[in-house]
Structure formats: structure tokens, C-alpha cells
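Enquirer: Quick one: sequence and predicted model below, then my questions.
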Amino acid sequence: MIGFRYIRARLSRPGFPSGSYTHPARKMSSQLKDQTLFKEQAFIGGKFVDAASGATFVVTNPATGDKIGSAAEMDVGDLQRAIDTAAAAFKTFRKTSGRARARMIRAWYDLTVANTEDLGRLITLENGKTLAEAKGEVTYAASFMEWFSEEAPRVYGDVIPASNGVNRAFTVKQPVGVCGIITPWNFPAAMITRKVAAAVAAGCTVVVKPDAETPYTALALAELARRAGIPDGVINIVTTSKNLQTVGKELCSSPKIKKISFTGSTNVGKLLMDQASSTLKKCSFELGGNSPFIVFDDVDLDLAVEAAVLSKFRGTGQTCVCANRFFVHAAVYDAFAAKLTAAVAKFRIGNGFDAGVTHGPLIHGRALAKVQDHVDDATAKGATVTIGGAPAAALGANFFEPTVVTGVTQDMKIASEETFGPIAALFKFTTEDEVVELANSVEVGLASYLMTNDVSRVWRIAEGLEFGMVGVNTGAISDAATPFGGVKYSGFGREGSKYGIEEYVTIKSVTIGNIGL
């Protein structure tokens, strides 16, 4: 097995690069160019506020375990205040023109781009991804603001020829109302902007519940929205940790919330859908995945490995569109495994603020335990680890070595469970029919990847794959211009693209009778 090297964390300066670290007991905001972007209160009605109870919860750095700061522990009463505020704001905001909303969102975009460095530092601090990757996420997050600022004035209806000849009919699209937005920790900026920018562009108001692991990025974006002139009450941020279940249930069951948008696990999505059913809310869910990455024997293996690394190890394997199962044609299986192992050997894991680090920690101990379980299960059933395969305990409690496993079979957990960590599991196949059946054998269907130079095969496989997205000869499929979403147990609805704003509007038809001939 090839050895693995990594950069040790600076234990004397666990949060930041040399010369810039301040002990957690001091104000973290001093590490930002704009210190006012660090907020420890929730955001309701254009103001940063404490929980009514005064309760807070601690937020820690996954790379070091150090306390970053606190956040407001909001309860159902606090949430109701946010919902009422959003409902009141909707009465006015829904009447604004698309062009006016476009200018607001564009100003929000401009401020976000201008503060990329600070937002990136917040993401690295609370999420753990490298600073370069975090700043890349900010750019990606901002792209949804730019996109939906351009879509806001173009929510078109239709003129419909009536059947009887004397009536005239047309449709208008109107904002659905107050939207509940629930976002995960793995993209603390982009998962918010992809939803909120679309909702605001449509004329909706929102109540956002970010993940308790990563509240600060959401709160900083709210501050920038306030500066951009987005009216008070249009965007509200409710933070909670221990009250997650009761707050989530109220968000789904409140009759004042007309839509729920959620990104997270399939199991939680099922629970939220059940809770939302009592009020028949409009829902869009982006849920779990188990992405296949198919490598045929006619492809350039260097290109395939480059795409595999990008897809699998972005965010240390903690993205919903990460390749989870690598299906490699038997004719190139050994060569691909060797090249992928060599590529992974070049990684450097460590604190995301340290120079030279390519991959950061997992988000918490539970995530690491699952990765370890998948490796242990695979090796116990005959798989071989070619690199990695163990925690990098010298770096901290949440670090795990990027791993390549060969000889993986269908009876192993990784074949049916999403790992959400840095394991590339290599399966072997020989025919098109076989690999399509294997790829489709899971109950989820979010992203999939296909590497081949055969154009006819591209059409056959892409049409046969039961996934909402297919990447061909690339490991990067996320783009504000293209629809993002899945099928089967990966949920429904689409985000981004021209279709994304449709999730936040309703269609009203108007028929005018007795026009005459």
C-alpha cells in the first residue's frame, strides 16, 4: 500500500495560519477584514436578536475542536416570531416589481463577491474545508444571486386561445408565499443562496434554519442582504441546536408557511414531508445520493482520474453529488486503480487555513465513525485498501485519510449506503447492461457520472441511468445555469437554472368571458 503524508496542525495556532490566530476566548471577529460580519445572534425583521430565553449553543471548529463562538438557541416561540415577521413582510414585498427585486439581489451579489475572503474564512472555520475551496464556494454561492437577479424580471405567463372563441384567457405567476428553508452544513453559503435567491426573485419571503454546525456563514449573508437593501422581514435566520426537532416540525406544520425547501438526508426528508402534509405545502427536497461513476475502457484514464478526484474528494467527500461507487471496466480496472491511488497520494490533509493543505477534516465524530465502518466492512469482506483507510489521529479527532478501496462487491455496505466521506470504492464490470443495472440498483437517484469517448454509448447510458443528473467526461456538474435535483428517494424539485424560480411561484389562470367576435 502506498504511504500517505499529511500536514500536521499547528497546535499552538489551531484556527488560523501562522501570525493571524487569536485565542477562541477573544472575539473571533478580529480575524475578519469586516469584523461586523461575525454574528452570534439570529436575524429577524432586519435585526440581529437573541433567543427570548437568552439560551445559546456552542459552535466549534471541526479541525481543532476549539470553540468558535455561540449562537442563539431559538425555540418554537422565536420561530413563530420569525414566521409572523416574514408573513407581514410578504404582504408588501409580493407587490414589488421583478426589476426592483433584481436590483436588490444584484446588490447582494456585489457585496458577497466583495467579501469573498471573509466569507471563505467563516466557512473554513465552521465547516473545515480548505480556504481555497471555501472561497470557491462563495463564488459558486454568489453565482445563484447573479443568476436569479436576472431571472426575477422574467417570470412570464402565457396568453391562451380559449376553446369557445368568445373568451380570452391568460396566466400569471405569483409568489407562493412565506417559505421555510432548511439547509445543511456541507455548503453553508451555496445551499442558502441557491434557495433564497430564487425565493426572493419570485417575490417570496423566507425563514431559514441553517445547520447548527455552520450558522455563521448564514448570518453573515443575512447581514449582507440587509446592506443590499433587501427589506426587513424578507430574509429571516433562525438558529437552533437542541430544539431542532420542534423547530423543524413547526416550520413544516405552520399554516403561514406555504412552501418547504430542504436539503439533507432522505430519512429526514420523509419526516419533513409527513409533517408538511397537514397543510399541503408546496415542497422541494434534495435528499441523499449514492452516485455511480462509470469508467469505460475507451476513455483517457488520466482524464478519468482527474474527473474522479474532483467528484469524489471535493469537500473531503462530504457532498451529495460525490461519486460513491466507481464502476470500472475490467480491461482498465487495475490501471485506473493505480493511477487513482497515485493521485490521492499527492493529497495533503490538515487544517484548512494551513498552506499546502488540499483536504480538511470531516464535520464531526459521527461522520468519521461512518467512514471507518464502511472501510472495516469492506476489508472484512475481502476488499483491499490501496491507500489511506484509517483516521489521521495526529491531526485531530475528525481527520480521516483519503482512501481508495479495490475489490469492492455488492454485499458491502458502501454498495448501498452513501458514505459521505473520502472513500473511493472500486467495483469491476464488463458490459453496458451490467453496469447500468448495478448503477440503478440503489433506491436513490441524484447524480451520476460517465466516462467514455463513444457518442452512441453516451446517449444509451445517460438515458438508462435513473438519476436526475448525469455528468459525461467531467466530475463537475454543478452550475447555476443547469437544473439541480434528483429522482427516486433523492427527492423532487429543481434548483438553479430557469426552472429553479418555478419552485417558488404558483400559476393563476384568468378567463375573460363574452368578448364577442
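Expert: Good, I have the coordinates. A quick note: this is a predicted structure, and the numbers were derived from the prediction, not measured.
Enquirer: When you work out contacts or count neighbours from here on, use the C-alpha atoms and nothing else.
Expert: Fine.
Enquirer: What are the buried residues along stretch 129-139?
Expert: By 16 or more other C-alpha atoms under 10 Å, the buried positions in stretch 129-139 come out as 129, 130, 131, 132, 133, 134, 135, 137, 138, 139.
Enquirer: Dump the residues you listed into TSV; add distance to residue 35 and secondary structure as well.
Expert: What follows is the buried residues of stretch 129-139, written out as TSV (distance: C-alpha to C-alpha, whole Å; DSSP: H, G, I helix; E, B strand; the rest coil):
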residue	distance to residue 35	secondary structure
129	21	coil
130	21	coil
131	18	helix
132	21	helix
133	22	helix
134	18	helix
135	18	helix
137	21	helix
138	18	helix
139	20	helix
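Enquirer: now the helices for the stretch 351-500 of the chain?
Expert: 365-380, 432-439, 455-464 (DSSP state H, counting those that start in this stretch).
Enquirer: follow-up on the earlier one: from the buried residues of stretch 129-139, which single one is nearest residue 391?
Expert: The closest of those to residue 391 turns out to be residue 129 (C-alpha to C-alpha; 16.9 Å).
Enquirer: Skip the chain neighbours and tell me the closest residue to that closest one.
Expert: For residue 129, ignoring the flanking residues on the chain, the nearest one in space by C-alpha to C-alpha, 6 or more residues apart in numbering is residue 360 at 5.0 Å.
Enquirer: So that neighbour sits against residue 352, correct?
Expert: Yes - assessed by C-alpha atoms under 8 Å, residue 360 is found in contact with residue 352 at 5.3 Å.
Enquirer: Spit out the residues that contact the two alike.
Expert: Here residue 360 and residue 352 have 63, 128, 129, 130 as joint contacts, going by C-alpha atoms under 8 Å, 6 or more residues apart in numbering.
Enquirer: Comparison target, given below:
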Amino acid sequence: MAMNIKEMLQNLGIQNSNPSYSTGNIWGDTHGSQIDSFSPVDGQKIASVAAASDEDYKTVLQQAVAAAAYWKAVPAPRRGDIVRQFGDALRKHKTDLGTLVSYEMGKSLQEGLGEVQEMIDICDFAVGQSRQLYGLTMHSERPSHRMYEQWHPLGIVGIISAFNFPVAVWSWNTALALVCGNVCIWKPSSKTPLCAIACQHILAAVLKANELPEGISSLLIGNAIGDKMNNDPRINLISFTGSTRVGRIVSTAVASRFGKSILELGGNNAIIISKDADLDMSVIGAVFGAVGTAGQRCTSTRRLIIHEDIYDTFRERLVAAYEQLRIGNPLDENHHVGPLIDKDAVESYLKAIEKAKQEGASFLVEGGLLEGDSYTSGCYVKPCVAEVENHFSIVQEETFAPILYLIKYKTLDEAITLQNAVPQGLSSAIMTLNLREAEQFLSAAGSDCGIANVNIGTSGAEIGGAFGGEKETGGGRESGSDAWKGYMRRQTNTINYSNTLPLAQGIKFNI
């Protein structure tokens, strides 16, 4: 594997053991500290990355400010063409980049390749969007006046992303921000720096080929970078993906300087399994939602709220499905579940299991750490299932691991109340063939989440829809629909083409 990984890194432009951060199109040494990237797949050190220093940060911001002045004047369709070229470059590097995502983060190879496909898809979406940055026209109450609104770039967009989707979430933000006329500065998770370097290298090559300024897209790696970005008034928008705890810090810092933020925070997602559900579909949706990416998605299924009439039957089928799961090297497509990101995540998983037992949970499928020659990294755990009450404090929390909680209900009103009775509000789903149940779930009196699905699980959102959630999930929206508006500022314009100056609301001002 070592030779294959080395070749893969070289194909992505990472050709030495100490790849550094990028300022736009320039790759060079820095004076910052060193960050080591270890694979949770086998525990091996992949490479060391130079973290950005204070001087590096200063340089990047200076370049971004200069680039922003240039980029906002470039016609939006031309900006879209650059994003199109980036999407084409991703197509060429899909296999290598998807493999790197799988190896550095630990998700299955299929999911790694799927994440790169999401990047390609959002580029395609953004290219079309570059010709559709529409404003509205309004009728003025004053004669011979015309009113309309238009959208302008914000300037500099800061993107702070998490380890679990080390490339896709950045692309959601970057593709839209670029076509909207902004420049981007990316602070990735220090747990997956090589994925970020590879992406930046691919985009930097496109920018260089088009003779565009440095600083249109920049990368800063390091644990201290986020605080600098959050408090920097030159960065007009911070898009943050991560925990609710850190999101509060980000939100407070950015708001204190009247900056804008897009917050994509925690999820505690439930699927309601109706007595009128297709049980075959429901089992598939529940299992994938709970164990995909080893439960490390913000949209992972954490809770199953199951009707009492089918509870025993569904529980039996679910346990049987869990017994068939194959856990191991995610680069092997025969495995369903890979490792957690690191040993800290394992510790959090084990503590959650212990806390659930202390609160009265009954485990149908026991969890635990996997050991042996196939699990040398110490990051492989068993997906587990427990019967609980929704009010348990551990159930109210988001544990980034494959722990699934089962809860019984009698009526749909009760199920919806249970679904909504957590602090988070990201994704939700109901499995039912009953049209009335589906419509009630989607109504204003139904799910309080930003995403509500019928007969599909809680994970696997498409880029065409706006992605995000309510309550402690932060209220941000990324990706499709009109999420592009979050990266622009609205301006209302009134044009008087008469030879007088009538005032609004019929006011008279004679001088």
C-alpha cells in the first residue's frame, strides 16, 4: 500500500514528505510548526505538513485583499468558466483524490469517490448559477421611477471545514463563492491536511493556467488559524462546519465585528418507522444512515423512532442486518464500515456507550473496540444498537460514532414530538406508505429540521437542494437552491428618470 499511496500523492502534486500550505498559486516553505497526518486505516504516518505561521497568514490576507478587488470585476459567466475548468480537473483526478479521502479520513472508498463526485456536481451547478445571479424588479409608488435589486460580491470568504467531509464541503462553498465574485481562504481540519493540499493544488493549477492573480483561492493549515479568521474584519463571511460548541465561539466572534457567518453544526437525526412503512427499505435506510462513514456524518442516523406494532419485528431485522456488517480497511470494497478518525474519537465512543448504560440503555448489539492484525490503527469499533428513552442525556447529545438508539412510539404526533425533542435540527426522515402521515411530517406542525425526507434516510443530501438545519445546527444553508445568496450582499436601487423629485409616501418638501 505504501507505494500506491506515494504514487497517488505524486499524482495529486504532493511530491515530498513535507508539503506546505499554498498561498494562491505559490507553493513554498513556511516557518510554522509541523502537523503530521496519520491514516486511521493502518495507523501509518502519511506525511508531515508545515502549518502556517503568523507571517504566512499576513501574506495570504494581503494577497486575498488584492485578488478580491480584481475578481469581483470579472464577469460572472467568466468566473463560472473557471469553476467549469476546476470541475473538469476534478474529473481527471477523481480516483486519486477519492482514494486519498478514504485513506486519510477513513471512510469507504465508495464514499471517498462519491465525495469527489459531489465536488464535480457542485461545480456543474455553479457554472449554471453564474448566469443566474438574479435580482428582482419592483414597482415604485413614485411616477417615472424604477426600482430593482441586485447582488454584489462580499469580498473574502473564509471556509473552516471538518474532517468528516474533507473535500466536499469546501467545494460547496468555494464553487458558489467564486462564481459570486468572492475570493476564498480555506482552513481545513488538521486531521485531514493532505486532502486539502491536493484540492488546493488542483484549483491553483487552473488559476495559473488562466493567468489569474494569487489569492483567489488560498489555503492555511494550522489549529490557530481559525481564531485569526473569525476575528479578522477583512474576511466578510465565515462558513464554519463543525461542532455546536465551537460554532457558538465562531458565531460570537464573527457577530461581534458585524461579519456574516454560515453555520453548519451538529445533528441528532431520527428516522420515524411507521407501521405502514416498507420494512425492507427501512432497514437499508436505517443501517446505512447509522454506520455510513462510521457514524461520522452530521446527517448520520442517531435515533430510530419505531411504531409499537412493528417494533419487535423491525428490531429483529435490524439486529440481523448488523450481524452481517463487515468492518475493516475502507479501501477494500467488501467492507461496509471503516475506522473512526482517531483514538480521541474512539474514546468519545466508548464513553458514550458507558454513559448510555448508566442511564439505563439496553444494548441489543454490543459495541467495543476491535483489536487484532486487521485493526492495528486502534481506530476500529463495532457499530452498536441500544434501546433507550429519548430524554436520556446521552441521547440528547451528538456522538460522532456508529451508535444507534431505538425508541418506541404509539401515535404519529408522539413520534414527531420525540423527533423534535432534541437541541439539534439538521436532518430527519419518515418511512411510511401512508400519504397522510408523510404530509403531516412535512407540514409546519411536523419535523422542525432543515431537511425532512420521506422514504429515504437522513443522509445522502443532493447538491441541488439547500443543505443545513435549525436550532443548534446553526441555521446556515450551503450548496443548492438559493444558497448562493449567502455569499453576496443585496443592494436596492431606485432610478428617477423624470424631471422632478417626488418624495415617497407623498411627502411635500417645498423650498
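Expert: That came through, no problem. On a predicted model such as this, the values are computed, not experimentally measured, just so you know.
Enquirer: Distance to residue 76 of structure 1 and mean neighbour count added to the helices of the stretch 351-500 of structure 1, as CSV?
Expert: Below are the helices of the stretch 351-500 of structure 1 laid out as CSV (distance: least, C-alpha to C-alpha, whole Å; neighbours: other C-alpha atoms under 10 Å):
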stretch, distance to residue 76 of structure 1, mean neighbour count
helix 365-380, 27, 18
helix 432-439, 42, 17
helix 455-464, 45, 13
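Enquirer: got a markdown table for those helices, with distance to residue 119 of structure 1 too?
Expert: Shown next, in a markdown table, are these (distance: least, C-alpha to C-alpha, whole Å):
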| stretch | distance to residue 119 of structure 1 |
| --- | --- |
| helix 365-380 | 24 |
| helix 432-439 | 37 |
| helix 455-464 | 37 |
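Enquirer: Tell me which of the ones you listed sits nearest to residue 419 of structure 1.
Expert: Of all those, helix 365-380 sits nearest to residue 419 of structure 1, with 6.2 Å by C-alpha to C-alpha.
Enquirer: residue range for that closest one in structure 2?
Expert: For helix 365-380 of structure 1, the aligned range in structure 2 is residues 343-358, judged by TM-score structural alignment.
Enquirer: average gap between that stretch and structure 1?
Expert: For stretch 343-358 of structure 2, the mean deviation from structure 1 after alignment is 1.9 Å (mean C-alpha distance after the TM-score superposition for structure 1).
Enquirer: Show me the contact partners of that stretch.
Expert: 340, 363, 367-369, 378-381, 392, 394-395, 399-401, 403.
Enquirer: thinking again about what came up before, of all the helices of the stretch 351-500 of structure 1, which one comes closest to residue 97 of structure 1?
Expert: It is, among the helices of the stretch 351-500 of structure 1 and with distance given as C-alpha to C-alpha, helix 455-464, at 40.1 Å.
Enquirer: packing partners for the closest one?
Expert: In terms of contacts (3 or more C-alpha pairs under 8 Å, 6 or more residues apart in numbering; DSSP states H and E), helix 455-464 of structure 1 is packed against helix 432-439, strand 447-451.
Enquirer: Direction-wise, compare it with helix 432-439 and give the angle.
Expert: Here helix 455-464 of structure 1 runs at an angle of 30 degrees relative to helix 432-439 (axes from the mean of the first three to the mean of the last three C-alpha atoms, to 10 degrees).
Enquirer: Would you mind getting the angle between helix 455-464 of structure 1 and strand 447-451?
Expert: Using the same axes, to 10 degrees: helix 455-464 of structure 1 against strand 447-451 is 160 degrees.
Enquirer: and the residue nearest to residue 383 of structure 1 when sequence neighbours are not counted, how many residues sit next to it?
Expert: Leaving out its chain neighbours, the residue that sits closest to residue 383 of structure 1 by C-alpha to C-alpha, 6+ apart is residue 407, at 4.7 Å. Applying other C-alpha atoms under 10 Å, we find 16 other residues in the vicinity of residue 407 of structure 1.
Enquirer: chain center to the match of helix 365-380 of structure 1: distance?
Expert: Its chain's C-alpha centre and that of stretch 343-358 of structure 2 lie 24 Å apart, by C-alpha atoms, centre = their mean, to the nearest Å.
Enquirer: hmm, back to that, pull out the buried residues from the contacts of stretch 343-358 of structure 2.
Expert: Using 16+ other C-alpha under 10 Å as the burial test, the contacts of stretch 343-358 of structure 2 include 340, 363, 367, 378-381, 394-395, 399-401, 403 as buried.
Enquirer: where along the stretch 51-200 of structure 2 do the strands fall?
Expert: Remark: strands assigned in the stretch 51-200 of structure 2 by DSSP state E, counting those that start in this stretch are 137-139, 145-153, 156-160, 183-187.
Enquirer: Show me what the longest helix anywhere in structure 2 is packed against.
Expert: Determined from DSSP state H, the single longest helix within structure 2 is helix 76-105. Under the contact criterion of 3+ C-alpha pairs under 8 Å, 6+ apart, helix 76-105 of structure 2 touches helix 2-11, helix 109-129, helix 168-179, helix 193-209.
Enquirer: If we use 6 Å, what do you get?
Expert: Applying 3 or more C-alpha pairs under 6 Å, 6 or more residues apart in numbering; DSSP states H and E, we find helix 76-105 of structure 2 packed against helix 109-129, helix 168-179.
Enquirer: And the ones you listed: which comes nearest residue 293 of structure 2?
Expert: Closest to residue 293 of structure 2 of these is helix 109-129 (C-alpha to C-alpha; 7.6 Å).
Enquirer: mind listing the strands in the stretch 251-400 of structure 2 by residue range?
Expert: Here the stretch 251-400 of structure 2 has its strands, by DSSP E, counting those that start in this stretch, at 260-264, 269-273, 301-307, 362-365, 384-387.
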